[in-house]
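Asks: curious how this folds, go ahead:
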Amino acid sequence: MIKQLLVSTLAIAASMTISATTIKVWEGNTQLKGWSDNVSVPASEFTTASEGSKLVVNITVDMTLDPTINYTNLGVKTNTDGWPELDGTGFQNPTGTDASWDLNATAASQLKNTGLIIQGQNIVVTSVDLITAEDIDPNILFEGELVISGWNSGATINPSKLNAGDAIKYTFSAPGSADGQVLVKNSSWANLLGTAKIGYSDMATGSVVVGVTEEILQNANGSIFVQGDGGCTITKVERIPDAFNPTNVICYGERACGANVFTVIPEGTSKLSVVFAKMPTWAQICDNSWTALHSNDEATTVENSDGSVTMTFSITAEDIAKINNAKELVVNSDQKFISLNYPGAESAIESIEANDTNAPVEYFNLQGIRVANPENGIFIRRQGDQVSKVRM
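Replies: Coordinates of the predicted model:
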């Protein structure tokens, strides 16, 4: 069931197209008194920039900021060493409420890869707009050709564009070398909690999904990007809205097993469950040194209707301490895993009592939460003492 939901959600997710429009990429109130002042806008805000787009800086002129001069200055630059000007642009001396620059292909690429620095004199910057040159899909977070090699990084996205339950889909045109890997990072360059390592076997499928959990959103710290080695090529990063139910989910997205999962387990947790794509011959929960903490012969195993298998492992306080010390564990098996979870959905569903044969029809999600208007998923249907699972 869980595997089918993953496949069907990604297959039917509709992309909404927006006509050429103004996108506000920054808003604030920053005084540019002189060259030591600047406004910085991250690359993640310019994923839709292209040749023909227009960059607009909305301003207020304030000649009192530097009374030693009787003019204004305003320039747009790349956020790289030395802050060189965006290609094809130049300084302006605005006297009105905005200044704008038409972007050529190189300037658009510079914004997408490095972000923007704005410098000037006697200017207060209030907002920055990007006017797109063509129709855009707001769910496209990155599009280009990023080769991951030598532990470089890129494909930065803004977590404010994501919600728990969304999926980030990375499209790979080439998987690179067999020993290659990609890690999802936060703005502090730490492995992003709630994600799993992406290996060669995952990239070789052509696309990889990273489910957005609450832990991811709490630990992104302003940006999400990838870093790795091996020569794989990422061509697109897109948001799949409402791809899964994030309740009790630690990590979501099919991976070849032997994958490192980065997380912190709450103290007092007694069980972890892993959903595998198929029945594994063997399975282990390991610490980050690949020492097995628990194996399948200790687990409770349930075969799901779609062919996937849920194994639930009991864990101890000592296990939690080992995992949390490294903020990492390893799911190891001979089958791919779909998600790592805190068990609870089954007990929540079982708590739905049926006590009135004449009661109206009620629907609940798989966590036992009542749903008024069920659609696009699998739900628990209850009418009186009749309880069943249905697809809507």
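
Asks: okay, CA-based contacts and neighbour counts for the rest of this
Replies: Fine.

Asks: helices along the stretch 51-200 of the chain, start to end?
Replies: With DSSP state H, counting those that start in this stretch as the criterion, the stretch 51-200 of the chain has helices at 105-114, 200-203.

Asks: need these in CSV (columns: mean neighbour count and distance to residue 58).
Replies: Formatted as CSV, the helices of the stretch 51-200 of the chain follow (neighbours: other C-alpha atoms under 10 Å; distance: least, C-alpha to C-alpha, whole Å):
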stretch, mean neighbour count, distance to residue 58
helix 105-114, 21, 18
helix 200-203, 20, 42
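
Asks: alongside the first, I'd like the structure of this one:
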Amino acid sequence: MPEPLQSAWNRLQSREEPGLATRDNGQTITTSDGLFLFPLRIGSPQQMLNLIFDTGSGDFWVWSWLMPDTQTSGRNYYNGSNSSTATRWQGQSFGVDYSAGSLHGLVWQDAVWVDNIGVGGNPIECAQDVAPFFLNLEGADGVLGLSNAFNDSESPAPQQTWLTWVLPRLPASVFTVALSPKSMGTIDFGFIDSSKYIGTIAYTPVTIIPGTTGGFWAFNWTGFAIGDQKFNYTNIQVMVDTGGNISQLPQSILKKFFAQVKGAYQQSDGGWNFPCASAVPNLTFGVGNSRIVISGKNFIFNPLADGINCYSAVQGTSDGSYVYMNVPFLESIFVVHDYGAMRMGFANRTWT
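Replies: Below is the predicted model of the structure:
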């Protein structure tokens, strides 16, 4: 897992337990402080879990009955022994390492349903033990990795993502993401809903992040603009990830951004804060000749203890590194993940 994603996992906080709602068209997702969850059903009879959907990782793991009672007490978890369609994958195990902590367990196979999409015999990583970080992550019953098909942590037979299992059942090999700040969003599998964006969708090829073997949803933007300033034609790689809530820009771009935020200041550890009441400029990035606009309001994260300043939802990374684009960006735009063509599409949305 790339370091920016690990950092985002570390910073992710949940102050309230999200509620859930159902829809007839696409899959509803809910949020609390940038933690997006969606309902998923496993087994026969079906057991409902609320998972983080994470386009920046590949593992599909859940809280399970294999964990100690002290960890599952009062929580929602999958119980394979209560499912008539569950089977143990003999000899198969998994172990995921995050900078926030690790988890491990055994692999079972069972029927998995997301909205009206069902697949039998899907590998399910059933946790046996999790790090304290995950114990404190209320409302989340696991993670569904939606990276573009790099192997997960299973052993001795690594598997690809859940998405590869459902592709043959989809009308089109795409899924789209439309997140909303502090409210419900949607993720749609197999189709593109034209009512969820304005203008046209700008497509660009998926690129491989240097030092990796691929699998991440990444692309090259063609430049950026801060507020109403002139557009800077700069080709920079961008990793797109729904599993983090702190975005990152190269330091040279970030300093230009905060120069436009009255009262912005940098902490001794390098983190940026600014008065919560300050106007924050929009950020525009290029996809080919198209311009995609991010609301500056999305870059206000949690208020600090002084009650005046807020921690910024966009922080810095080294110049020469890629942009880490996650929830603060995605809450303004419509994103297409086109698995069949290995491309990404971006469109503007009407902000609420």
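
Asks: quick check: TM-score for this pair?
Replies: For this chain pair, the superposition-based TM-score is 0.28 by TM-score structural alignment, normalised by the length of the second structure; 171 aligned residues with a C-alpha RMSD of 7.0 Å.

Asks: returning to that earlier point: distance to residue 75 of the first structure added to the helices of the stretch 51-200 of the first structure, as a markdown table?
Replies: Formatted as a markdown table, those follow (distance: least, C-alpha to C-alpha, whole Å):
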| stretch | distance to residue 75 of the first structure |
| --- | --- |
| helix 105-114 | 13 |
| helix 200-203 | 40 |
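
Asks: for those, which one sits closest to residue 59 of the first structure?
Replies: For the helices of the stretch 51-200 of the first structure, proximity to residue 59 of the first structure was assessed by C-alpha to C-alpha; helix 105-114 is nearest, at 20.1 Å.

Asks: mind checking how far residue 107 of the second structure is from residue 218 of the second structure?
Replies: Separation of residue 107 of the second structure from residue 218 of the second structure (C-alpha to C-alpha, to the nearest Å) stands at 29 Å.

Asks: between the two, who's got more neighbours?
Replies: Using other C-alpha atoms under 10 Å, the more surrounded residue of residue 107 of the second structure and residue 218 is residue 218, with 26 against 22.

Asks: thought the more buried one was touching residue 238?
Replies: Yes - the pair residue 218 of the second structure and residue 238 passes the contact test of C-alpha atoms under 8 Å, sitting 5.4 Å apart.

Asks: run through the helices of the stretch 251-352 of the second structure in chain order.
Replies: All helices of the stretch 251-352 of the second structure, identified by DSSP H, counting those that start in this stretch, fall at 251-258, 327-330.

Asks: deepest in the core, which of those is it.
Replies: Among these, helix 327-330 has the highest mean neighbour count (mean count of other C-alpha atoms under 10 Å), at a mean of 25.

Asks: packing partners of that helix?
Replies: With contacts taken as 3 or more C-alpha pairs under 8 Å, 6 or more residues apart in numbering; DSSP states H and E, helix 327-330 of the second structure sits against strand 247-250.

Asks: which strands and helices sit next to the strand it packs on?
Replies: Counting contacts by 3+ C-alpha pairs under 8 Å, 6+ apart, strand 247-250 of the second structure packs against strand 314-317, strand 323-325, helix 327-330.

Asks: quick one, which of the helices of the stretch 51-200 of the first structure gets closest to residue 181 of the first structure.
Replies: Of all those, helix 200-203 comes closest under C-alpha to C-alpha, at 6.2 Å.
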